[in-house]
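S.K.: quick one, structure for this:
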Amino acid sequence: MTYEKAPQHFTAPVSRRLALTLGGGLVGLVLAACSKTETAPASTASAAGASAAPAAQAEPVRGGQLVVAIRAEPAQLNPLVDQGSGAHSVRPALDSLVWDNGDGTHAPWLASSWEVSDDATTYVFHLRKDVHFHDGTPFNAAAVKANFDYVNNPANKSTGSTAKLKPVATVIDEYTVSVKLGTPESSFLTLIAAPYFGILSQQQIEQDPKSLATKLIGTGPFKFDSWVKGQSLTYVRNDDYQWAPAQFHAGAAYLDSVKYVFLPEDQTRYNALTTKEAHVVDYIAPEYAKSVKQSADYQNEEFLLPGVGYSLHFNTRRAPFDKLEVRQALLHGLNREEIVASATFGAYPVQEYLASTTPDFNKELKNKISYDADKANRLLDEAGWGTRDAQGYRSKEGQRLSASIPYADNDQLAQRTLEQVQIDARKLGFEIKLQPVTDLPERLYNGNYGLLGTFQSEATGMQLWRLYGSDNISDGSTVGSNASFLSIPELDALLAKARASGKSPDRARYYAQAQEILPNYAPSVPLYSRARLVAIQKNVHGVAWDKAWPQPYLFDAWIGK
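M.R.: Sure thing, here's the model as predicted:
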């Protein structure tokens, strides 16, 4: 394998995810222009809260501490700033305004109902009146406004999708708040249903903002207890909790506490399952997936992450990827089926530009990516790379056809994947240099790469805008997540229509068209959707899925004998 050395230095972590007034006299106009609250049929809501475990014992057992082994320790806890690893461990303390059913519909949570304007720019939320924060302060419209004000303040450097939309919140009355977006977004409810927009205490935000990084004060079923850096994050039951989404049980949680332990090594995390040191093990690595699924010793539940899976983005600001023929040559010349099967031990499926579990995935997609080595070689010849050097690599005017791809030096899956990519590219005469680094997230912003592997999981086609929209290109003054730096006016027009569509079928139609044209421009090579496999000890019941940011939801969980 060919590797390229890079400076090894510590840099502050940056999230892999980037993400955002109506006066009283305008309220009537806003409501008149709004559609009715979006709710799911009863059967959908029930399925959304269904247990990840087999049928539970008849009577839940109260008490005990549930230990959950996860891959990554959050860099800090404030979800309004960081959408990275923290989103996997903050949910016990934080509720959201709405619950995502996972099928494009939403159910009430902290908001009892809401209206959406036809142009998807204004959202009016009617809030529950019986909720309070862990610090005893009331949950109301002013508290919700404080959260939106926080992410909308550039000084706070929020990286979330919500911040990208520049939301302006206005208090209509004590329990009604209106949110006006800077740009239309039909997927806004899905974005704010995720744990990275769990509602935080207004008092903490305004009076002790520095504590947001190390302590969570929310309205959730568990209260923040302690964070032992490098080891664990612990929550204890909130005995006053009475406002779970309707598909879950009423009252406080069954568990006394939840403890997340940070085990970044795949084998160590797997060992925590086999030794029963952890009740729940999140992100079972693909090399262990088969044995876990076949074992009678554990329960398991798998969720194919929605959004845009692991993809190789071409830096079109650099040669040779400024040429369409070269990008299309790799798009069609890499045997994605074999690469993915080898790198993931057959555990993950190949994807197109959206994962098949994304509500906006085009199920009738015609322009699918095909493997065609002859076409790839012909494209490279036509682009002027017909000569081969002594090592068999293509060259032009004495310059080898070559590009580097950085990856996190502790990411074993990325390394295996890129090694397979390197092998396939060499068959085409294309040199790919692998570059293990410690500053991978920052590379997206400074463009220091030839190709860049990323994935973004969110249950909406909005991710196509996040990754391929022209207004998400970093320009030196703003940070964007368009890693190809490619502007596609035809695509921008479709994405704008999708985001401004108040009705879900309209949104899906435009996103479907966007998926049809993306292969024509080849901004990236999509590889696989991650299958998030969670293993659960046999005596644990009631683990559900939070589908806004797919992960185990533990409110209904309990430990049996």
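
S.K.: from here on, just use CA atoms for contacts and neighbour counts.
M.R.: Fine.

S.K.: would you check that Tyr196 makes contact with Ser89?
M.R.: No - using Cα atoms under 8 Å, Tyr196 is not in contact with Ser89; the gap is 10.2 Å.

S.K.: of these two, who's got more company?
M.R.: Ranked by neighbour count (other Cα atoms under 10 Å), Tyr196 and Ser89 place Tyr196 first, with 29 against 22.

S.K.: this one next, for a side-by-side:
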Amino acid sequence: MTLRQAPWAPTALAAVVVLALTGCGGAASAQPDEADTFVFATGKDISCLDPHVNGDMPQASLAANYLDSLVSQDKDGKIHPWLAEAWEVSEDGLTYTFTVRDDVYFTDGTKFTAEAVKANLDHMVDPDTQSGTAGGYLKPYESTEVINETTARVTLNRPYAAFLEVLAQPFLGIESPTALKRPQAENCISPVGTGPYKIVDYIPQSKVSLVRNEDYNSAPPFAQHEGPAHIKNLEWLIVPEDSTRYGLLRAGQVDALDLMPSVHFAEAEADKKVQLVLQDRPGNPTNLMLNTTRAPFDDIKVRKAFLHSVYVEAGINSVYFGTVTKAGGPLASTTGFYSPDFENAYLPDPAEADRLLDEAGWTGRDEQGYRTKDGKRLTVVLPYTPAAWPTAHAALVTQIQASAKQRGFDVRIENQDFASSSEKYNNFDYDLRAGYWNTNTADVLRIVFSTEYMKSAGFVPNGSGFSNKEFDRIVNEALATDDPDIRAGLYYRAQQIVSENALQLPLYNQTSQLALRQDRFANLTLEPSLSLPYIYDVTAVNAS
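M.R.: You can find the predicted model right below:
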């Protein structure tokens, strides 16, 4: 059985669909029941468990199960109370006054108060935290004043219409202020939250062990029950190799996994014991970013020629077997204010690619068939970390390399470790950069393409190095208004500018692809803000 979760965005193309596939049977009846252990296998390692530090999706996936957020977001994009019971926004949009719950405790015994709000927001923007994601979202943050134990007044330096939306993400989950006072290395291995589970052990590159928070009383509105989680122990295994991870699921050694390998989709869909939970994520799709700060991609004609040179859809179909959806514009289709008008802006067009390269002066050919100009080969370098990507992604990149060669591009894929590629990314020492940015707001356009985000806070979000005054003005105006029609017009123009300037090669929408042993467990869902695995509601199956 395949369960396609409803996306949060009201403009999304997908809907809730349960596909009764050939060979699939219904799950056994599920009754809320305490089970001893739920084993979840993920494909990517987590260098630091604290999602405030750096900020990658594996951190957020785990954090969704031991941290609560100030506010929650539903599948339609609406914001609801969570740890914050209520809030007021000043007329100028610069002040948010939160009233927080007075009956919640962190799992280290610290009481959750307005002081925790201040400690967390300050921690996220502290340069020492190196918070590329949470800190990046909070660039408008100025300060927090603790009015009393249950009231925190947050001041921004400019209007920020996406503020509540980003606060709903696990990246900005609330941690114990007591724990945050520890050295970062210590907090990285044992962050403390108010959530349904608490971390009890972490073996890097192996597993994270969590145990149920027996005093949990702060379930979000999107949860299916209240009180402690149904499952007592949660084992979060790190299994990078795709076939090994899937093999553990088939053998019953793990109960669920993410990054479901595309080569095994058909087999899983036909297995009565397995349920697939699928959902495209909002934000900036998986892409190859073009570095405009140096040759050859400082020439827009060369950038456009590159985009017209490659066969993305054919490559996706051959390595992902229809398990991901092609992206063509700067926003995933599940993102608010997404427009489909830019999906087909750069279809494969060898003749147009040749024309543009000729106009750009790359008219020569060397003995290997690569384009040349003034005796120099048309070379583009892609620093690449295979461990950070699914096997299918690496295969897709190789296919892009081959198709670009036909037009005369020498795409050099330089495999290296994460630290080496990060250093190059932070110094614009590349021509192509593989990436994506999952977030629940169209403000991702500002984060990924505006001048403001060309500096590193642990990571440089604007990997293209694009700097455009009109674009910067538009995306900031979109944050200064709550009028959806005005925001729609502004974000349309922002998408248009990105597309016209050929800043990235969109590949496919990021997606949550989970597989669950439905003969043993049920109710594995996705939290709505980023479509991440949510274990709190999982129940043991009473086979009948």
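
S.K.: contacting residues for the nearest residue to Tyr196 of structure 1 once chain neighbours are set aside?
M.R.: Ranked by Cα to Cα, 6 or more residues apart in numbering and with sequence neighbours excluded, the top spatial neighbour of Tyr196 of structure 1 is Pro79, at 4.5 Å. Contact partners of Pro79 of structure 1, counting by Cα atoms under 8 Å, 6 or more residues apart in numbering, are 86-87, 90, 195-198.

S.K.: nearest to Phe262 of structure 1 among those residues?
M.R.: The nearest member of those to Phe262 of structure 1, counting by Cα to Cα, is Gly86 at 11.5 Å.

S.K.: quick check: Tyr453 of structure 2 touching Val460?
M.R.: Yes - counting by Cα under 8 Å, Tyr453 of structure 2 touches Val460, with 6.5 Å between them.

S.K.: quick one: list the elements packing against the strand or helix carrying Asn233 of structure 2.
M.R.: Taking DSSP states H and E as the criterion, Asn233 of structure 2 maps to strand 231-238. For strand 231-238 of structure 2, the elements it packs on are strand 35-42, strand 207-212, judged by 3 or more Cα pairs under 8 Å, 6 or more residues apart in numbering; DSSP states H and E.

S.K.: onto which residues of structure 2 does stretch 457-467 of structure 1 map?
M.R.: Per TM-score structural alignment, the counterpart of stretch 457-467 of structure 1 in structure 2 is residues 438-448.

S.K.: give me the distance between the residue sitting furthest away from the middle of structure 2 and Gly408 of structure 2.
M.R.: If you look at how far each residue of structure 2 sits from its centre, by Cα atoms, centre = their mean, the farthest one is Glu367, at 42.6 Å. Noted for Glu367 of structure 2: a distance of 11 Å to Gly408 of structure 2, by Cα to Cα, to the nearest Å.

S.K.: that older thread, ok, and the most crowded of the contacts of Pro79 of structure 1?
M.R.: Most surrounded of the contacts of Pro79 of structure 1: other Cα under 10 Å gives Tyr196, at 29 neighbours.

S.K.: need the three-state assignment for that residue.
M.R.: helix (DSSP: H, G, I helix; E, B strand; the rest coil).

S.K.: what residues are up against it?
M.R.: Applying Cα under 8 Å, 6+ apart to Tyr196 of structure 1 gives the contacts 79-80, 82-83, 86-87, 160.

S.K.: next one: Leu3 of structure 2
M.R.: Counted by Cα under 8 Å, 6+ apart, Leu3 of structure 2 has contacts 16-19, 275-278.

S.K.: most widely separated two among those residues?
M.R.: Longest span within the contacts of Leu3 of structure 2, Cα to Cα: Val16 and Gln275, 15.0 Å.

S.K.: mind checking which of the two has more residues around it?
M.R.: Legend: neighbour count by other Cα under 10 Å for Val16 of structure 2 and Gln275, higher for Gln275 (26 against 11).

S.K.: just tell me what that one corresponds to in structure 1.
M.R.: So, by TM-score structural alignment, Gln275 of structure 2 is matched to Gln299.

S.K.: give the contact list for the residue nearest the centre of structure 1.
M.R.: Centroid-nearest residue in structure 1: Ser457, 2.9 Å away (criterion: Cα atoms, centre = their mean). Contacts here follow Cα under 8 Å, 6+ apart; on that basis Ser457 of structure 1 touches 305-309, 549.

S.K.: swap the cut-off to 6 Å and go again
M.R.: Counting by Cα atoms under 6 Å, 6 or more residues apart in numbering, Ser457 of structure 1 touches 306-307.

S.K.: on that earlier part again, how close does the helix or strand just after the strand holding Asn233 of structure 2 sit to structure 1?
M.R.: Using DSSP H and E, the helix or strand that directly follows strand 231-238 of structure 2 along the chain is helix 242-250. Helix 242-250 of structure 2, aligned to structure 1 and superposed, deviates on average by 0.8 Å (mean Cα distance after the TM-score superposition for structure 1).

S.K.: helix 242-250 of structure 2 versus strand 231-238: what angle between them?
M.R.: Taking axes from the mean of the first three to the mean of the last three Cα atoms, to 10 degrees, one finds helix 242-250 of structure 2 and strand 231-238 inclined to each other by 160 degrees.

S.K.: comparing the next helix or strand along the chain from helix 242-250 of structure 2 with structure 1, how large is the average distance?
M.R.: The helix or strand immediately downstream of helix 242-250 of structure 2 is strand 256-257, counting by DSSP H and E. After superposition onto structure 1, strand 256-257 of structure 2 sits on average 0.9 Å from its aligned residues (mean Cα distance after the TM-score superposition for structure 1).

S.K.: in structure 1, what stretch matches strand 256-257 of structure 2?
M.R.: Counting by TM-score structural alignment, strand 256-257 of structure 2 sits on residues 280-281 of structure 1.

S.K.: figure out how far the matching stretch is from the centre of its chain.
M.R.: Here the centre of stretch 280-281 of structure 1 is set off from its chain's centre by 20 Å, with Cα atoms, centre = their mean, to the nearest Å.

S.K.: show residues contacting it.
M.R.: So stretch 280-281 of structure 1 is in contact with 68-69, 534-536, going by Cα under 6 Å, 6+ apart.

S.K.: about what we covered before: what's the end-to-end length of the match of stretch 457-467 of structure 1?
M.R.: 11 Å.
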